[in-house]
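Trainee: Below are the sequence and a predicted model; questions follow.
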Amino acid sequence: MSVVAVYPGTFDPITNGHSDLVERAAKLFDHLIVAVAGYPSASKQPTFTLSERVGLCGEVLSHLPNVEVHPFENLLAEFVNRCEAQVILRGLRAVSDFEHEFQLASMNRQLVPGVETMFLTPAEQYAYISSSLVREVAALGGDVSRFVHPRVQAALAERLRR
């Protein structure tokens, strides 16, 4: 398989759990496209703009030569078709993620029948990390250095000072 779309939500901010999944997937596939969603949901209002999120992801993942980071603001299925990807790779942190991910995978199978969805679980030390929790800890002045790349930590500190 030469192209894989990795879609880990809005990546806001990209955590060590996200980068762990991408690093492990980069060993499994020849070419990965990390797709960063540009549309906020009702439950997730991004801290960073789409451009900033793509830039931070690019910096954090720059050591992986077979990984590209791209924004998208349409249906994931349309993005996957445009990239000619064969797989949508998603992360599963806990059993509670499964029902929603199963629904997404089923819908994507209807929208792009030739594309498979695969799941990776994070390394145990990252299973509890979520972007939302990292944002909350950072907003309350907590140390997030164990959860994010130093560049992301600096960007969060700068953004939250405003």
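Mentor: Alright, I've got the coordinates.
Trainee: CA atoms for contacts and neighbours, from now on please.
Mentor: Noted.
Trainee: Over to stretch 124-137 now: how far is its first residue from its last?
Mentor: Stretch 124-137 stretches 20 Å from its first residue to its last (C-alpha to C-alpha, to the nearest Å).
Trainee: Quick one: residues in contact with that stretch.
Mentor: For stretch 124-137, the external contacting residues (C-alpha atoms under 8 Å, 6 or more residues apart in numbering) are 11-17, 93-94, 121, 143-144, 147, 156.
Trainee: let's bring in a second model and compare:
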Amino acid sequence: MERICLFPGTFDPITLGHTDVIDRALDLFDELFVGIGINSTKVPMFPLEQRIQWIKEIYSHTPKVKVVTYDGLTANFCKQINANFILRGIRGIADFEYEKAIADVNRMMDSSIETIFLSCTPKYSTIASSLVRDVLRYKGDASQLLPAEVLHTLKSAI
């Protein structure tokens, strides 16, 4: 059976924390979908098209990584793409509590989907997209937080 995985998130923007988890998960799965969830209650800082472009650029030489968008329940989307795994990054204990609750609900929705938790590499464990957005909003230096492809686009926009 093929190991197909969905890594869901808003990726607003994709950070070095996200890429750390994706990079370390590549050997675990045959196909890894980076799923940008559309949440009608959230207003993202970056347009969907830009977020898609960044991920495609970062993983342009990695054919097993695919970028998709979806709305609705993650478990339902897993069925659409035949994913039998959901990947979640864990920065600390607070993340685990939150993510475990989501994993439990996803398991109730579809018991065939297994959630895999990967802890972040320690140097990335404090990176959260919300903090990165604050750094960017107030013109701080985000070079230790973001992939080069994202930094390049942001510098070009200034």
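Mentor: Done, it's in. Computed from a predicted model, the values in this text were never measured in an experiment.
Trainee: Can you give me the TM-score here?
Mentor: Superposed pair, TM-score by TM-score structural alignment, normalised by the length of structure 2: 0.91. Supporting alignment: 157 aligned residues with a C-alpha RMSD of 1.6 Å.
Trainee: sorry, back to before: for the contacts of stretch 124-137 of structure 1, which one is nearest His63 of structure 1?
Mentor: Asn16 (14.2 Å; C-alpha to C-alpha).
Trainee: ok, Val60 of structure 1 to Asn108 of structure 1 distance?
Mentor: 28 Å.
Trainee: ugh, wrong one, Arg24 of structure 1
Mentor: Distance, Arg24 of structure 1 to Asn108 of structure 1, using C-alpha to C-alpha: 23 Å.
Trainee: Mind checking which of the two has more residues around it?
Mentor: Neighbour totals were compared for Arg24 of structure 1 and Asn108, and Asn108 leads with 21 against 13 (other C-alpha atoms under 10 Å).
Trainee: any chance you could map the helices in structure 1?
Mentor: Ranges of helices within structure 1 are 16-28, 50-60, 76-83, 95-111, 131-139, 150-161, based on DSSP state H.
Trainee: What are the buried residues along the fourth one?
Mentor: Read it as helix 95-111 of structure 1. Using 16 or more other C-alpha atoms under 10 Å as the test for burial, helix 95-111 of structure 1 gives Glu101, Ala105, Asn108.
Trainee: Likewise for stretch 3-19 of structure 2?
Mentor: Residues 4-19 are the ones in stretch 3-19 of structure 2 that count as buried (16+ other C-alpha under 10 Å).
Trainee: now swap in stretch 143-157 of structure 1 and tell me
Mentor: Neighbour-count burial for stretch 143-157 of structure 1 [16+ other C-alpha under 10 Å]: Val144, Phe147, Val148, His149, Val152, Gln153, Ala155, Leu156, Ala157.
Trainee: again with stretch 117-134 of structure 1
Mentor: In terms of neighbour count (16+ other C-alpha under 10 Å), stretch 117-134 of structure 1 has its buried residues at Thr117, Pro122, Tyr126, Ile129, Ser130, Ser131, Ser132, Val134.
Trainee: now the equivalent of Leu87 of structure 2 over in structure 1: how far from Arg151 of structure 1?
Mentor: Using TM-score structural alignment, the partner of Leu87 of structure 2 in structure 1 is Leu89. Between Leu89 of structure 1 and Arg151 of structure 1 the distance is 25 Å, computed by C-alpha to C-alpha.
Trainee: Then Leu28 of structure 1?
Mentor: With distances taken as C-alpha to C-alpha, Leu28 of structure 1 is found 26 Å from Arg151 of structure 1.
Trainee: which residues sit in contact with the match of Leu87 of structure 2?
Mentor: Applying C-alpha under 8 Å, 6+ apart, we find Leu89 of structure 1 in contact with Val4, Ala5, Val6, Tyr7, Thr117, Met118, Phe119, Leu120.
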